[in-house]
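Engineer: the sequence and its predicted three-dimensional model are supplied below.
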Amino acid sequence: MKLWFKIVALTALSAVPVLSDILRVEAGGGAWMQTPKGTIAYETSTDSGSSTNREDQTQRGYAWLYVKHPVPVLPNLRLEYCNISTDGDVTVTLGSLIPVTTSSTSSFDTNEYDAVLYYNLLDNTFWTTLDLGVDIKALDYRFDVAPTNDLIAYGGYSKSGTLVLPLLYARARFEIPGTGLGIEGLGSYVSYQKSHVYDARVKADWTMTFVPGIQPGVEAGYRIQKITINVDDKAIDGDIDFSGLYVGAFLRF
């Protein structure tokens, strides 16, 4: 998954010098100060557990790349990456006939890769942009519960995998004429049976329009991501969200 994401991103960037007259490209990245909340549960044939996320703020990186082209029938492309992670405290239940409980700790880490195919319904029309499309979100996740050697010995638990979800994507943007300032909101959402995922953010940015050619800029906003999902029939049952401020920089070609 990581190799696929890098190949697509590098291919798009390598095309910029050749197609600079017909392509519009933006690329950026920064830090997301995320605070996790919620729980993650799991169940095996011999034990089960429920982990409560510690609400400790962590700083994680993100990156994005827009590629816009003038061909009406083909969708434009947006690529994104971010990392979400959290530690938790777990109550573990062992056995079924005479169950006993013990305590442990957990860690949850996910690398997210998004490939968004979208169309411009409005393309800076009266300084307004409106995009609509599909977000293919791939979650490379790992969940670990630490073994214990206290009064009750416990061997721990580990689960990892890749989950791919199609989400509806929308983006709205307004630019204040003559200032380089922009206000933007974007988000993705899907709901299926007992699972739903959404990823939403609002931001303000400033582009240094007085710089010719490649124009730098800075952005700041707020992002919230909610994941309620069941993986492999109770192997992992998560209800978690990550939210917080983010700041970054970008380049417009």
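Structural biologist: Nice, I can see it. Numbering: from 1, shown residues only.

Engineer: only C-alpha atoms from now on, for both contacts and neighbour counts.
Structural biologist: Noted.

Engineer: surely Leu13 is in a helix?
Structural biologist: Yes. Counting by DSSP: H, G, I helix; E, B strand; the rest coil, Leu13 falls inside a helix.

Engineer: neighbours of it, how many?
Structural biologist: The local packing of Leu13 (other CA atoms under 10 Å) involves 16 other residues.

Engineer: who's in contact with it?
Structural biologist: Not one residue lies near Leu13 by CA atoms under 8 Å, 6 or more residues apart in numbering.

Engineer: find the nearest non-adjacent residue to Pro136, please.
Structural biologist: For the record, residue 136 is Ile, not Pro. Pro166 (4.6 Å; CA to CA, 6 or more residues apart in numbering).

Engineer: can you tell me how far that neighbour is from Gly61?
Structural biologist: 23 Å (CA to CA, to the nearest Å).

Engineer: equivalent analysis for Ile22, please.
Structural biologist: 30 Å.

Engineer: next: Tyr192.
Structural biologist: In this view, Tyr192 and Gly61 are 29 Å apart by CA to CA.

Engineer: and the two? Which one has more around it.
Structural biologist: Remark: of Tyr192 and Gly61, Gly61 carries more neighbours, 16 against 9, as counted by other CA under 10 Å.

Engineer: measure the more buried one to Met33 for me?
Structural biologist: In terms of CA to CA, Gly61 sits 9 Å off from Met33.

Engineer: got another one to weigh against that:
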Amino acid sequence: MRKLMLAVGGSLFLVAPVSQADVVGLGASVSYWDSDLSGQAATNNDVVDVENDLNLDSDANANASLYLEHPVPLLPNVRLNYTLVEQSGRGDVGLTGFDGVTGDVQSDLDLEQLDLTLYYEVLDNWVNLDLGLTARDLTGDLIVRQANGLATSETSIDGVIPMGYLAARFDLPLTGVSVGAEGNFISFDGDSLHDFNAYGQYEISLIQFRAGYRQMSIDYEDGNDRLDVEIGGPFVSAGVSF
């Protein structure tokens, strides 16, 4: 399945025209994402609702990105993006329980992903359009502990996943204001991952400020473990570009 997913994602490069920056460009940004979580986790044929049963709530979400654009023909531009989502909560899985854990529980969910994106600039004026391919290194761990400490369950996913990449931005001339959206996506054989955001941006000199909304959906199976969750909420970011 993974080979077919890679082939599907890689086909984006066959249709992307070669268009590069006129000069070398470098940029970086950091952001805070205030997200809510919903969905289910499953292990060993047991299923739990992460919102209603576990009462998971956001502890910390962080995001950082770095990109390099260059004028070298045929070679793609490069973007690195790191996202960390941490959720915890006290809940109740009842007498039927989840994976051997029953009653009151303390739960922690950690999702970590590192993206390497290779992309081409298809348009680069007041309308900007980028197309490319992302390799996402995704790890996720859900720990559910019985309140009395007698039983613990762990649900884990781990994989490197190819995804399509699309980014568009529209600049309002002479204002420093722009609006845009970007996303990664893949869907195949029951697994799917989607990660989109839409934003407004204000740029002054080398500094960029963004505010928008990000929605991430993960439906991924790794052996006997599966995460089927959605994470969404507003974000703010600050960055520099040279």
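Structural biologist: Now that the structure is in, tell me what you want to look at. Computed from a predicted structure; not experimentally measured.

Engineer: stretch 159-178 of the second structure corresponds to what range in the first structure?
Structural biologist: Residue correspondence for stretch 159-178 of the second structure in the first structure, counting by TM-score structural alignment: residues 163-182.

Engineer: what lies in contact with that stretch?
Structural biologist: 116, 118, 124, 127-141, 183-190, 204-209.

Engineer: of the residues you listed, keep whichever come out buried.
Structural biologist: Buried members of the contacts of stretch 163-182 of the first structure, counted by 16 or more other CA atoms under 10 Å: 116, 118, 128-141, 183-189, 204-209.

Engineer: what does Ile204 of the second structure align to in the first structure?
Structural biologist: In the first structure, Ile204 of the second structure lands on Met208 (TM-score structural alignment).

Engineer: again with Val236 of the second structure
Structural biologist: In the first structure, Val236 of the second structure lines up with Val247, judged by TM-score structural alignment.

Engineer: in the helix or strand encompassing Thr228 of the first structure, what counts as buried?
Structural biologist: Using DSSP states H and E, Thr228 of the first structure maps to strand 215-231. Using 16+ other CA under 10 Å as the test for burial, strand 215-231 of the first structure gives 216-230.

Engineer: pull the distance from it to the chain's centre.
Structural biologist: Relative to its parent chain, strand 215-231 of the first structure has a centroid offset of 6 Å by CA atoms, centre = their mean, to the nearest Å.

Engineer: determine the set of other helices and strands touching it.
Structural biologist: strand 195-207, strand 236-252 (3 or more CA pairs under 8 Å, 6 or more residues apart in numbering; DSSP states H and E).

Engineer: now what about that strand, what contacts it?
Structural biologist: Strand 215-231 of the first structure has contacts (CA under 8 Å, 6+ apart) with 194-209, 236-253.

Engineer: in PyMOL, how would I select the buried members of those residues?
Structural biologist: Applied in PyMOL, the following selects the buried portion of the contacts of strand 215-231 of the first structure according to 16+ other CA under 10 Å:
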select buried, resi 196+197+198+199+200+201+202+203+204+205+206+207+208+209+236+237+238+239+240+241+242+243+244+245+246+247+248+249+250+251+252+253
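
Engineer: check contacts around the match of Ile204 of the second structure.
Structural biologist: Neighbours of Met208 of the first structure in contact, by CA under 8 Å, 6+ apart: Gly180, Gln215, Pro216, Gly217.

Engineer: how about Thr128 of the first structure: what's its closest non-neighbour residue?
Structural biologist: Per CA to CA, 6+ apart, closest to Thr128 of the first structure is Phe174, 4.6 Å.

Engineer: what's the answer for Ser88 of the second structure, then?
Structural biologist: Asp108 (4.3 Å).

Engineer: cool, Asn83 of the first structure as well?
Structural biologist: Nearest to Asn83 of the first structure is Asn111, by CA to CA, 6+ apart, at 4.6 Å.

Engineer: what number of residues lie near the one you found?
Structural biologist: 17.

Engineer: surely it meets Tyr81?
Structural biologist: Yes. Assessed by CA atoms under 8 Å, Asn111 of the first structure is found in contact with Tyr81 at 7.4 Å.

Engineer: do a quick rundown of the helices in the stretch 1-150 of the first structure.
Structural biologist: 2-14 (DSSP state H, counting those that start in this stretch).

Engineer: which one's the longest helix in the second structure?
Structural biologist: helix 2-10 (DSSP state H).

Engineer: next structured bit after that helix?
Structural biologist: Assigned by DSSP H and E, the successor of helix 2-10 of the second structure is helix 12-15.
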